[in-house]
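Student: How does the following fold in three dimensions:
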Amino acid sequence: MKEAIYDYIIVGAGSAGCVLANRLTEGGHHRVLLLETGGSDKSIFIQMPTALSIPMNTRKYAWQFETEPEPYLDNRRMHCPRGKVLGGSSSINGMVYVRGHARDFDEWQEQGADGWDYRHCLPYFRKAETWAFGGDEYRGGSGPLGVNNGNNMQNPLYKAFVDAGVDAGYFATDDYNGARQEGFGAMHMTVRNGRRWSTANAYLRPAMERDNLTVVTHALVHKILLEGKQATGVCYEKDGKLVDVKASAEVILSAGSIGSPHLLQLSGIGNRDVLEQADIPVNHELPGVGGNLQDHLEFYFQFRCKEPVSLNGKLDWWNKLKIGVRWLLKKDGLGATNHFESCGFIRSRAGVEWPDLQYHFLPAAMRYDGKEAFNGDGFQLHIGHNKPKSRGSVYVQSDNPRQPPRIRFNYLQHEDDRQGFRDCVRLTREIVNQPAMDKYRGPEIQPGVDVQSDEEIDAFVRQAVESAYHPSCTCKMGVDEQAVVGPDTRVHGITGLRVVDSSIFPTIPNGNLNAPTIMVAERAADLIRGLEPLNPSNAPVAMDEQWRDRQRPGGARREIA
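Tutor: Model (predicted):
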């Protein structure tokens, strides 16, 4: 049988891979093979937004990775699920659409990712998106990715939380993905016509109608095929058989921040000591592969609610059935939202230039697995310090592609990260105790009023924090010795090989990662095709000009210790 040869092979049909599959097959000029270890995303539990906790915790749809004991979290092993299905993590995530602050991308440029500053990234955010309220100089009006506000904050608790932030002296922001991120306002989600709008729905399904795209599911890639310093294809396993397939142009890894460095290492590309310890021959020494691992942590600040308006009354089987039936018939109601419909982005201290704390507000008190936290009504704020200085790693353990890599984030290793969570506790209490919440605020359940001192907060945080599921930065983009890819997304020292996914972020943005991952893939698709980049934007960015001297525009000054 004649060996199939494609122009491009994309490994991973996730948030980035689906974008690339669409863009690289536009016009019909290139033959593209897209390989995905998982299978179909057509489950109701994936497509119905309110069911988000199910696919994330299901082995069929997600790699259920677990970290090594985390030394600064009392040696807890942390859950690290990654998408294993068409759409990847965009098919199992919380659907929250946050681009990050403009300065996050300027930071990339400053770290050597030339051309990835906010002015050059904003046009690609706009290209990807159709914003429910119409396009402007910040928001897209005709892109594949549908973005809205779910049920438009019909529950009164959403607005009460936003008003409480304003009462506490913070900005109100009309659009945190627009001119001003800092402040409190409505939260956005990747939902369209009541369905999860993953990159599988937004990008891959239209592309699968094209003759020049081949999608192979249940395909486990074993390694990249190399001839010297040239990537020529990949070896993958399908139905128990190994298949070698060639790429005449490039191999593109879009397997995510765990999968992409692991596959490079399985192919003998990486840190020499790591490869030799795993008995893998060194084909190309690249020290930074798998290093620089970053993530967001968060915990739930939970309160009882004095009014019977929370979603806790909707968690019994009968109400869940009614919500599900309505969604099946009409694609609306409580089934058509992720329930994170208001949010906040604030700075932890004076002297912090742009927001480093993020709130997701939920009008219920419950766990990530969808079970109620206690009997009765309640609400919770997911709060985290989003610009961590701690760094971890993803390192291969053997040449067996089925053996998970060794993952260690070193969460809270850096004192600034621990201080960030102390600020989370104290600032959140102040916000929730504003007059706007008086009608609803009951007793504090978690952390509990007895958690006050630095030592008490630190102990609580070590036991209570969970991953926000934003692993990133393990194949960082740049030109220094630890960089894995250049600003063109090509792997340093290897011809015909790129990495395009959240692993190439130099630093983690202040926000959820699906939106910037899609943006990176959109921009990379133009680089790969040799197209002129979109014209940089001159849209202004609103900042607190007195950030050096105040923690918030209308509040007391908080100095950096």
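Student: From here on, just use CA atoms for contacts and neighbour counts.
Tutor: OK.
Student: longest single helix anywhere in the chain?
Tutor: Longest helix in the chain, counting residues (DSSP state H): helix 415-432.
Student: the inter-axis angle of the very next helix or strand once past that helix versus helix 415-432?
Tutor: Counting by DSSP states H and E, the next helix or strand C-terminal to helix 415-432 is strand 441-446. Going by axes from the mean of the first three to the mean of the last three Cα atoms, to 10 degrees, strand 441-446 is angled at 160 degrees with respect to helix 415-432.
Student: Which stretches in the stretch 1-150 of the chain count as helices?
Tutor: Counting by DSSP state H, counting those that start in this stretch, the stretch 1-150 of the chain has helices at residues 17-25, 44-47, 53-56, 102-110, 118-128.
Student: And the stretch 201-350 of the chain, by the same measure?
Tutor: 205-207, 256-266, 272-277, 317-330.
Student: Pick the most deeply packed of the ones you listed.
Tutor: Across the helices of the stretch 201-350 of the chain, averaging neighbours per residue (mean count of other Cα atoms under 10 Å) puts helix 256-266 on top, at a mean of 27.
Student: now what about it, what contacts it?
Tutor: Contacts to helix 256-266, defined as Cα atoms under 8 Å, 6 or more residues apart in numbering, come from residues 12, 14, 221-224, 253-254, 270, 275, 280, 289-290, 394-396, 398-401, 405, 471-475, 499, 501-503.
Student: Sequence B follows; please return its structure for comparison with A:
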Amino acid sequence: MSLYQEQVFGEFDYIIVGAGSAGCVLANRLTEDPEIKVLLLEAGGKDWNPWIHVPVGYFKTMHNPATDWCYVTDPDKGINDRQLQWPRGKVLGGSSSLNGLLYIRGQRQDYDGWAAMGNDGWSYEDVLPYFKKSECQSRGENPYHGVDGPLKVSDLRLRREIAERFIKAAQQIGIPANSDVNGETQEGVGYFQQTAYKGLRCSSAKAFLRPALERPNLTLLTRAHTRRIILDGKQATGIEFEHKGKSLRANAGREVVLSAGAIGSPQILQCSGVGEPEHLKSVGVNCLHSLPGVGENLQDHLQIRLVFKTSCKTLNDEVNNPLKKLGVGIQYAVSRTGPLTLAASQVCIFTKSEEGLDRPDIQFHMQPLSADKPGEGVHPFSAFTASVCQLRPHSRGSIKIRSSDPHEHPSIQANYLSAEEDLRVAVNAIKVARRIAEADALKPVIIDEYVPGRQYQTDEQLLNAARRYSQTIYHPTSTCKMGDDEMAVVDNRLRVHGISGLRVADASIMPVIVSGNTNAPSIMIGEKCADMIKQDRLRR
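Tutor: Model prediction:
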């Protein structure tokens, strides 16, 4: 008998692995029924770091090993063999505790496309009620927004001249104004909304987990690293995990739900012997269930960063001036307003990279500041950043464990810009950014294109600039995709194909990445999965 089998932590109806964007939702919704006993395991720590709760605190929490898993991709040919840092939350709330707070749902066509692929119940009309259920919209209720949910969604508490100029410039080149890109249509330019309330971050942990922790039927363990899912034949019966130096087992009377994210969920499955047999054999893991799609179909949004020096004052000036920096801190302490309330970006644009498209295929994130990367400080001159990403890339990558050790980070092969279609969109996206910069509202205050620089002119040169200056926008998805084809991992009720009592509920189940930021859709997935679990429980 193994050590794990000898130390039983407890018996639960449901075990949720991962207290991130979706996992916290599941813990809350399932424990609404006092008869359901739930164990929530989080490999990271508690969300006590004060910078987690200050919106601009992602500059302190990203790339910080206390709060971030600090994943790094394999060298990638598509971006000149560079390796990119992939921050993922190592704390209650998961990546919702260190992301840029931007609230974007994606396009109607995304979800209708999922349904058209055979995933009944995932059309836009099917998922809209779950977005509304989660939401407490500061602007009030309407057909697209709810006000009774725990997730606070509010307008930005910061306005700057350069952002206003950027919005006007976009309109001058034909991009329509849109004050609600989560409403009737996504196309247009306007200010982002953020998951914040009165100047403080509203993570999934704060919105969903904190209220649920008062219920006696929820048990939470932090610093609990999952080793593997326990399988009895083709039935998931529990979890083996490490906690406070001990190896433990928890039994699930009904189901195990993986909500460890697009990296963590496929890693746990593979470490448990669920995946592509030859790959598992090559890393010393006995294949217990052949499921070749585990870890495949990886998608991410790759952003091309353009930085423009400007004569208009930006946040760079406020941060680099000691007196102004002090004033920023005082302003936030007194009124919870000002630059410390800044989300990752102020202005969003959803538009088309070329004529003839039926819907937007690129997204802009405009920041009234510039820096080489989070945590390294802003540039010593006035500048703003206009990052642009392809919304639905054709390139596909993979997540593969390197060994049976659950602590070893897996191989992340993003395969950016490996599809021909993505190359054309990258070039066109830079051209759209430059058209905005040349518009009357912006041109008079732009001194220079600092990145990539005007020396990049031909299509070939622009593609080289994209390979050199692109960065992840932190949206990995689709590594346990939903569907009924041979590479699908879960069905339309998020049940793992061929294994009873096991589901996946996080961004990894997206068959195709959504057209926008992924936090709000991940929360929606948690809401919908909780409902499906409750429905299935009543049928038994």
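Student: one step back: go ahead and measure how far the longest helix of the first structure is from the middle of the chain.
Tutor: 22 Å (Cα atoms, centre = their mean, to the nearest Å).
Student: residue range for it in the second structure?
Tutor: Counting by TM-score structural alignment, helix 415-432 of the first structure pairs with residues 420-437 of the second structure.
Student: By how much does that stretch deviate from the first structure on average?
Tutor: Compared with the first structure after the fit, stretch 420-437 of the second structure shows a mean deviation of 0.9 Å (mean Cα distance after the TM-score superposition for the first structure).
Student: what's next to that stretch, contact-wise?
Tutor: Contacts of stretch 420-437 of the second structure (Cα under 8 Å, 6+ apart): 166, 169-170, 172-173, 304, 306, 353-354, 362, 386, 388-390, 393-395, 417, 442-443, 446, 459, 462-463, 466.
Student: Which ones among the residues you listed map onto strands?
Tutor: Among the contacts of stretch 420-437 of the second structure, the ones falling in strands (DSSP state E) are 304, 306, 362, 386, 388-390, 446.
Student: Just say helix, strand or coil for the alignment partner in the second structure of Asp450 of the first structure.
Tutor: Taking TM-score structural alignment as the criterion, the aligned counterpart of Asp450 of the first structure in the second structure is Gln455. Following DSSP: H, G, I helix; E, B strand; the rest coil, the label given to Gln455 of the second structure is coil.
Student: how near is Gln455 of the second structure to His379 of the second structure?
Tutor: Separation of Gln455 of the second structure from His379 of the second structure (Cα to Cα, to the nearest Å): 21 Å.
Student: quick one, which of these two is more surrounded?
Tutor: Taking other Cα atoms under 10 Å, Gln455 of the second structure and His379 do not tie; His379 has more neighbours (18 against 10).
Student: what about the nearest residue to the more buried one once chain neighbours are set aside, distance to Ala426 of the second structure?
Tutor: Nearest residue to His379 of the second structure, sequence neighbours excluded (Cα to Cα, 6 or more residues apart in numbering): Ala371, at 5.4 Å. Distance of Ala371 of the second structure to Ala426 of the second structure, given as Cα to Cα: 21 Å.
Student: Neighbour count: these two, which is higher?
Tutor: For Ala371 of the second structure versus Ala426, the count of surrounding residues by other Cα under 10 Å is larger for Ala426: 27 against 16.
Student: Contacts only, for the corresponding residue of the first structure for Asp68 of the second structure.
Tutor: Counting by TM-score structural alignment, Asp68 of the second structure corresponds to Ala62 in the first structure. Residues near Ala62 of the first structure by Cα under 8 Å, 6+ apart: 55-56, 81-85, 89, 92.
Student: max-length strand in the first structure?
Tutor: strand 241-253.
Student: That one aligns to what range in the second structure?
Tutor: With TM-score structural alignment applied, strand 241-253 of the first structure matches the range 246-258 in the second structure.
Student: now Val289 of the first structure, nearest residue through space, not along the chain?
Tutor: Closest residue to Val289 of the first structure apart from its sequence neighbours, by Cα to Cα, 6+ apart: Gly270 at 5.0 Å.
Student: Kindly provide the distance from the equivalent of that neighbour over in the second structure to Ser335 of the second structure.
Tutor: Per TM-score structural alignment, the equivalent position to Gly270 of the first structure in the second structure is Gly275. According to Cα to Cα, Gly275 of the second structure stands 52 Å off from Ser335 of the second structure.
Student: now do Ser345 of the second structure
Tutor: 21 Å.
Student: How about Pro129 of the second structure?
Tutor: Counting by Cα to Cα, the separation of Pro129 of the second structure from Ser335 of the second structure is 34 Å.
Student: re the thing from before, what's the closest of the helices of the stretch 1-150 of the first structure to Thr199 of the first structure?
Tutor: Nearest of these to Thr199 of the first structure, taken as Cα to Cα: helix 17-25 at 5.8 Å.
Student: packing partners for that closest one?
Tutor: Secondary-structure packing of helix 17-25 of the first structure (3 or more Cα pairs under 8 Å, 6 or more residues apart in numbering; DSSP states H and E): strand 5-11, strand 32-35, helix 205-207, helix 514-529.
Student: run the last query once more with 10 Å
Tutor: strand 5-11, strand 32-35, helix 199, helix 205-207, strand 213-216, strand 241-253, helix 514-529 (3 or more Cα pairs under 10 Å, 6 or more residues apart in numbering; DSSP states H and E).
Student: What residues of it count as buried?
Tutor: Residues of helix 17-25 of the first structure classed as buried by neighbour count (16 or more other Cα atoms under 10 Å): 17-25.
Student: Could you pull up the average distance between it and the second structure after superposition?
Tutor: Mean for helix 17-25 of the first structure is 0.4 Å (mean Cα distance after the TM-score superposition for the first structure).
Student: Read off where that helix ends up in the second structure.
Tutor: Under TM-score structural alignment, the match for helix 17-25 of the first structure is residues 23-31.
Student: Can you say which of the contacts of stretch 420-437 of the second structure are buried?
Tutor: 166, 169-170, 172, 304, 306, 353, 362, 386, 388-390, 393-395, 417, 442-443, 446, 459, 462-463, 466.
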